[in-house]
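Trainee: I'd like to go over a predicted model; first the sequence, then the structure.
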Amino acid sequence: MTDLATGPLADLIADRLRHALTPSHLHVSNDSAQHRGHLGDDGTGESHFTVTIESPEFAGLNRVARQRLVNRALADLLATRIHALAIKATAPGE
């Protein structure tokens, strides 16, 4: 498994996803600097993220169902701390 998290919120995202989905690959990228000064930038430097995740939990699921699993694992953070989340979710072997 590969993890890259930069900052406390990125670390928390990675921890939540590891616990909920047991990924074989996980990469959390903090994209907030690209959105500095835009709507949704709260000034913390931790508002916009991309998650690339591979998990056996995604086998047989379509893209929307996979994204729902990720969103469910991060629901409270999406409601309070994450403004934007891009998700790239695959099953092993895809």
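Mentor: That came through, no problem. The structure displayed is predicted, hence computed values, not measured ones.

Trainee: From here on, just use CA atoms for contacts and neighbour counts.
Mentor: Fine.

Trainee: so where do the strands sit in the chain?
Mentor: Secondary structure of the chain (DSSP state E): strands at 25-30, 48-54, 84-90.

Trainee: Could you list every helix and strand in contact with the second one?
Mentor: Pointing back at strand 48-54 there. In this structure, strand 48-54 packs against strand 25-30, strand 84-90, with contacts taken as 3 or more C-alpha pairs under 8 Å, 6 or more residues apart in numbering; DSSP states H and E.

Trainee: now, of the ones you listed, which is deepest in the fold?
Mentor: strand 25-30 (a mean of 20; mean count of other C-alpha atoms under 10 Å).

Trainee: Comparison target, given below:
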Amino acid sequence: MSLEQQLIERLQTLAPTHLEVVNESAGHGGYFPGKESHFKAVIVSEVFAGLRLVQRHQKVYAAAGDLLSPGKIHALAIHAFVPEEWKGQATPSPECAHAPKSS
């Protein structure tokens, strides 16, 4: 099973009303086809109600568990919302300084 699919399954434990996991590995240095190292997760869940941003991220890290260990997921951009905050807004990721340069 791919790292992406494993991450999706683990984040489902947060009972999201919306979950989007994007493999952003191709935009980072050292990329080769099939590499899974950089992801973005947009998660909307009542589990985050009353929590500060850092606490929301801690919940996501806990759910991802050992997928964030060396040799697996190198970076995870987290966008965590409660349903009242979520408006389908854009959640862009920053450019990687080591991204492959386009010609």
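Mentor: Sure thing, it's come through. Please read these numbers as outputs of a predicted model, since none were measured by experiment.

Trainee: Once they're superposed, tell me the TM-score.
Mentor: In this superposition the chains share a TM-score of 0.82, using TM-score structural alignment, normalised by the length of the first structure; 84 aligned residues with a C-alpha RMSD of 1.8 Å.

Trainee: before we move on, the earlier item: redo the strands of the first structure as TSV? Include distance to residue 67 of the first structure.
Mentor: As requested, these are exported to TSV (distance: least, C-alpha to C-alpha, whole Å):
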stretch	distance to residue 67 of the first structure
strand 25-30	14
strand 48-54	10
strand 84-90	7
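
Trainee: Figure out which of those is closest to residue 65 of the first structure.
Mentor: strand 84-90 (9.9 Å; C-alpha to C-alpha).

Trainee: average offset between that closest one and the second structure?
Mentor: Aligned to the second structure and superposed, strand 84-90 of the first structure gives a mean residue distance of 0.3 Å (mean C-alpha distance after the TM-score superposition for the first structure).

Trainee: so where in the second structure does that strand end up aligned?
Mentor: Aligned by TM-score structural alignment, strand 84-90 of the first structure corresponds to residues 75-81 of the second structure.

Trainee: Name the surrounding residues that touch that stretch.
Mentor: 37-45, 48, 53, 56-57, 60, 68, 91, 93 (C-alpha atoms under 8 Å, 6 or more residues apart in numbering).

Trainee: Now list the buried members of those.
Mentor: By neighbour count, with 16 or more other C-alpha atoms under 10 Å, these hold 37-45, 48, 56-57, 60, 68 as buried.

Trainee: quick one: which two of these are the most distant?
Mentor: Longest span within those, C-alpha to C-alpha: 37 and 48, 25.5 Å.

Trainee: Compare the helices and strands packed on strand 48-54 of the first structure and give me the one nearest residue 8 of the first structure.
Mentor: strand 25-30 (10.5 Å).
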